[in-house]
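>>> structure, please.
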Amino acid sequence: MTYLLFLLSIGLATALALVIKQLQQRKNDYAIAQERLKEADKRLQEADRKYGGLISREDTARELDTKITVLTNRLKQLDKQSQVEEQELSTKISVLRAKLKGLEEQEIVEAFGFYESKYDFQEAEEYKQRLDKIRAQQKQMIKDKQAAVCHTEWSVGGSAKEGKKMTDNFLKLVLRAFNGECDASVVKVKYNNVQTMENRIRKTYDDLNKLSQTTHCEITSRYLDLKLQELWLTHEYQERKYQEQEEQRIIREQMREEEKALRELEKARQDAEKEERRYQEALEKARRDVESATGKAQEKLLSQIEELQKRLAEAEANKERAISQAQLTKSGHVYIISNIGSFGEDVYKIGMTRRLEPMDRVKELGDASVPFPFDVHAMIFCENAPELEARLHKRFNSRRMNKENERKEFFRVSLDEIVRVVREIDQELKICKSEVTFTKIAEATDYRKTLARERQDKVATAI
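The predicted model follows:
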């Protein structure tokens, strides 16, 4: 596209240069004619002065008047021709400018990937089935000789049969050229060039039909329409297939997250059971020993028994917590985090995790994919974490940073608004296990230290 704009710009500049050159030539011709008129008048005066009555002044004047008339007519003719040519060139320049403007607008549209969907199938398989049907219709049109037709029965050497053979061969050649260009366009089509590929097919159709006018042959508009449908369907099929792959990727990621959370809960339960057994055994031993102990030894054992009882109660609570959380499949944490060093102010990620230690998930998100770690503004434990997350995403859907991929859970919204909406949802559903608290200020330690160091470096460089 940029190359085409470059060529059109060159054509526009060349046309302008040609107009200037021709106008300059007309000016030069006019100046020459004026010089000749002056020279003729000078000769007349010189002849009159030199020869006096020897030469007929009337004849000389008549001769010079004739020359002046011829030159004057020539000047008028040149001036008229110049005006006509100037008008033609001006028209060509206007056409070139209009084309250039259209292509610039088209390039802007395509740069934004604008494309209005022409189909509304829900699954990629439906696009594929329609695509197969369109291609079958194309093959049938070629088989029925309706893809390209000839409106005149030609004869070669007086033979209608040879004329039909010639026509069939010509139509095959035209269709081969058209199909080749269409196939190349379909293969290359993607979200940001679908309009260009459509224009390419239409232009090929027009060019081939113009070349075929002398033989009264043409590619039919119905066949063109099927080719355009193939292009649009291919594009939308690819887009829908990509969306389905993204949806499957989200599901697989959620499944991996669920499996990881369950493994963590199971491990936590097993560890809690081990701790429980260990403290239980230690407690039983201490109780046996205290019966035979006296004095300070007995007091020490009683103190140990009290500590062991506390530890045993904690281990039992941890085990119950792990068991209950594993049984409550929807319980988990909804986190609100930011990364001002990476994304700027008022950009928050709203996500969910069922990990027993939710901060592990936050640490994973702040790995090598971003330059700074995330700051946690809220870690909300609730009985139905997916519902709270889904409602927050729905409320802030118009504020998404990435409106094409909903997997990217970043929103441009103020923290105050997030706080208000979370409390509204909790008031309605009563799903948060405890009072929700928010940290309003992002610590952003690494980012702020980086800024301080950059300021120091600038001062040192200035000194």
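>>> CA only for contacts and neighbour counts going forward, please
Noted.
>>> all strands of the stretch 201-350 of the chain, in order?
217-219, 332-338, 347-353 (DSSP state E, counting those that start in this stretch).
>>> looking at those strands, which is buried most?
strand 332-338 (a mean of 24; mean count of other Cα atoms under 10 Å).
>>> please tell me I have it right and Phe114 contacts Asn192.
Yes - taking contacts as Cα atoms under 8 Å, Phe114 lies within contact range of Asn192: 7.2 Å.
>>> I figured Leu64 hits Ala40, correct?
Yes - the criterion here is Cα under 8 Å, and Leu64 meets it with Ala40 at 6.6 Å.
>>> which SS state does Val376 fall under?
Secondary structure, DSSP: H, G, I helix; E, B strand; the rest coil: Val376 is strand.
>>> that one and Lys408, how far apart?
Computed as Cα to Cα, to the nearest Å, the Val376 to Lys408 distance reads 17 Å.
>>> circling back to that earlier point, for Ile251, find the nearest of the strands of the stretch 201-350 of the chain.
Closest of those to Ile251 is strand 347-353, at 13.8 Å (criterion: Cα to Cα).
>>> for whichever helix or strand comes after the closest one, which positions count as buried?
Beyond strand 347-353 in the direction of the C-terminus, DSSP states H and E gives the next helix or strand as helix 359-365. Using 16 or more other Cα atoms under 10 Å as the test for burial, helix 359-365 gives Arg361, Val362.
>>> please apply the same query to stretch 178-187.
Applying 16+ other Cα under 10 Å to stretch 178-187 flags Phe178, Asn179, Glu181, Cys182, Ser185, Val186 as buried.
>>> same check, this time on stretch 78-88
Applying 16+ other Cα under 10 Å to stretch 78-88 flags Leu78, Asp79, Ser82, Glu86 as buried.
>>> would you do the same for the sequence below? I want to compare the two.
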Amino acid sequence: METDQILIASTFITFTLLLLVFIYKYFRESGRHRAVALELVNKSELAEKALTIGRQLLVEKKDLTARLTTIEARFQPVLDLDKEAASLQAQVKAFQSNIDELKASYAEKKLVYDRLIKEVAIFDEKIAFAEMGVYEPHFEFSDSEEYKTAIALTRDVQKRMVTDKTAVICTTQWTLEGSVAKGQTMTNRNIRLSLRAFNNECDAAIANIRWNNANAMEKRIINAQEQIDKLNASNRIFISPDYIKLKLKELYLTHEYREKVKAERDERAEAARLLRDEQKLIRDLEKAQEEEGRYQRLLAKAQAEADSIAGPRLDAFTDQIKILERDLAAAHARVERAQAMAEKTRSGYVYIISNVGSFGDDVVKIGLTRRLDPADRVRELGDASVPFIFDTHAIIYSDDAPALEYALHNEFEAVRVNAQNYRKEFFRASLEEVEAAVKRLAPDAPFFKDVEAQDYRETLARRHQALMAADTIQSTALPDQI
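Got it, this is the predicted structure:
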């Protein structure tokens, strides 16, 4: 019995313990399930949010994909940078190669161009003077006759060389069809042909030589010799260097002879002008002497009449005598000055003049005249050869006028307008500079810086007035036209 009770009690206790364990596990599992449920709820909310974000991202992805596609299409040529860089490098190399080829081609063609320019310059006078430069004289003969004699001697030497067969030479003895005689005949004919061609070129150059192509004609003769020798190279026929020198010497002599003739012609013209001035001085002296004699006769007559007159008329004769004495003194002074200038060939006047209307500002002429009235020379220079008359700034009398003129010319040699013809005495200098030079060389000489230029300024005024009138007419006509 007790055993059953103990068994029942142990069973009950065991059941109770099992129940308690079950209840404990239940409640524990229930709490866990609630936590899991809460977690699931939270995860569900997160999943919905993630789904929403995913949808948004998907839309943005589509939009970005579309924009990327547009950008790729737009920048497709430069997407592959390496490929593009390689392409550019290849293009640069190709351009560089083309540039190198162009440079080489340009250098080659420039050489050809320069050679052709030099060859053309030999025959084109306009190019010749610019390309060949100024001719430098080779001889210093005093007159043209010496040049003529030298030309004749040079031609005689040339004829002797042709006669002696030393003008054109052949360095090889040829045979033709096995015959030395036929070979010599062939050589002689080629020599005569070469000599005729070369002489014709030289004669043409010498005949056409002028001041602006002298160096070009020299090149023409040398070029002819080179071309003929080149054509005869296979025949071993050459023009003798001595013969070439003689032809060039004849060319130089002929050119300088012609220039000397021109200079002598200018010198003769200048000498004739000086002679005319001297003759005019003599005429001025004779005129002054005649005028002095006339005043002497008039004064003697007046004095004789005054001796026989008394009273009021005597006072009138006295005044007339004083006037005649004054005029006689002036005439006597002119006689003395004319006589001094006629006797002294180096005395004269140095004049300094300008012509703004004809030559512009800061251009002066410094010249010399031996005329009794130097203003005559200034008026003569302002004749029909220039559009306006000259303004006179200084007229300086000197016992050695050529020396004073030479000194003034030296002062402004660097600014001489015509550096080739020294008879053209114009200089590009301001009046202040010329005045300073005059004060150094002739301190007592008066100098006037005023530039009147009356005709020139009146011409400008007339043109301005005409333009103003034309503008006025046009402005008044416009309203009527409208």
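>>> what would you report as the TM-score here?
Between these two chains, after superposing, the TM-score reads 0.72 (TM-score structural alignment, normalised by the length of the first structure); 365 aligned residues with a Cα RMSD of 2.7 Å.
>>> from the buried residues of stretch 78-88 of the first structure, which is closest to Leu231 of the first structure?
Glu86 (43.2 Å).
>>> next, count neighbours for the residue lying closest to that closest one once chain neighbours are set aside.
Leaving out its chain neighbours, the residue that sits closest to Glu86 of the first structure by Cα to Cα, 6 or more residues apart in numbering is Val19, at 6.4 Å. As a burial measure, Val19 of the first structure scores 19 neighbours (other Cα atoms under 10 Å).
>>> residue in the second structure matching Val19 of the first structure?
Aligned against the second structure by TM-score structural alignment, Val19 of the first structure finds no counterpart at all.
>>> which of the helices or strands spans Val19 of the first structure?
Counting by DSSP H and E, the element that carries Val19 of the first structure is helix 2-51.
>>> coming back round to it: between the buried residues of stretch 178-187 of the first structure, which is closest to Glu107 of the first structure?
Closest approach to Glu107 of the first structure among those (Cα to Cα): Ser185, at 17.2 Å.
>>> tell me the counterpart of that closest one in the second structure.
Per TM-score structural alignment, Ser185 of the first structure is aligned with Ala205.
>>> for the helix or strand in which that match is found, the distance to its chain's centre please.
Assigning secondary structure by DSSP H and E places Ala205 of the second structure in helix 180-208. How far helix 180-208 of the second structure lies from its chain's middle: 44 Å, per Cα atoms, centre = their mean, to the nearest Å.
>>> over to stretch 232-244 of the second structure?
42 Å.
>>> which one in the first structure is aligned with Leu281 of the second structure?
Aligned partner of Leu281 of the second structure by TM-score structural alignment: Ala261.
>>> apart from its chain neighbours, what residue comes closest to that match?
Per Cα to Cα, 6+ apart, closest to Ala261 of the first structure is Arg355, 4.6 Å.
>>> any idea how far Asp367 of the first structure is from that neighbour?
Distance check for Arg355 of the first structure against Asp367 of the first structure: by Cα to Cα, it reads 18 Å.
>>> tell me which of these two has more neighbours.
Arg355 (22 against 12).
>>> list the residues that contact the residue mapped onto the more buried one from the second structure.
In the second structure, the residue matched to Arg355 of the first structure (TM-score structural alignment) is Arg371. Taking Cα atoms under 8 Å, 6 or more residues apart in numbering, we find Arg371 of the second structure in contact with Asp277, Glu278, Lys280, Leu281, Gly348, Tyr349, Arg377.
>>> which single one of those residues is nearest to Val434 of the second structure?
The closest of the contacts of Arg371 of the second structure, once distances to Val434 of the second structure are taken by Cα to Cα, is Tyr349, at 16.3 Å.
>>> residue in the first structure paired with the closest one?
By TM-score structural alignment, Tyr349 of the second structure lines up with His333.
>>> how about the helices in the second structure?
2-74, 81-121, 125-132, 144-163, 180-208, 214-231, 241-307, 312-343, 356-359, 374-381, 401-411, 431-441, 454-481 (DSSP state H).
>>> export these to CSV and tack on distance to Gln420 of the second structure?
Shown next, in CSV, are those (distance: least, Cα to Cα, whole Å):
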stretch, distance to Gln420 of the second structure
helix 2-74, 74
helix 81-121, 23
helix 125-132, 15
helix 144-163, 19
helix 180-208, 21
helix 214-231, 16
helix 241-307, 11
helix 312-343, 31
helix 356-359, 18
helix 374-381, 21
helix 401-411, 14
helix 431-441, 22
helix 454-481, 29
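>>> ok, and which of these has the densest surroundings?
helix 214-231 (a mean of 20).
>>> against the first structure, where does it fall?
Residue span in the first structure matched to helix 214-231 of the second structure, by TM-score structural alignment: 194-211.
>>> map Ile425 of the first structure across to the second structure for me.
Matched to the second structure by TM-score structural alignment, Ile425 of the first structure sits across from Leu441.
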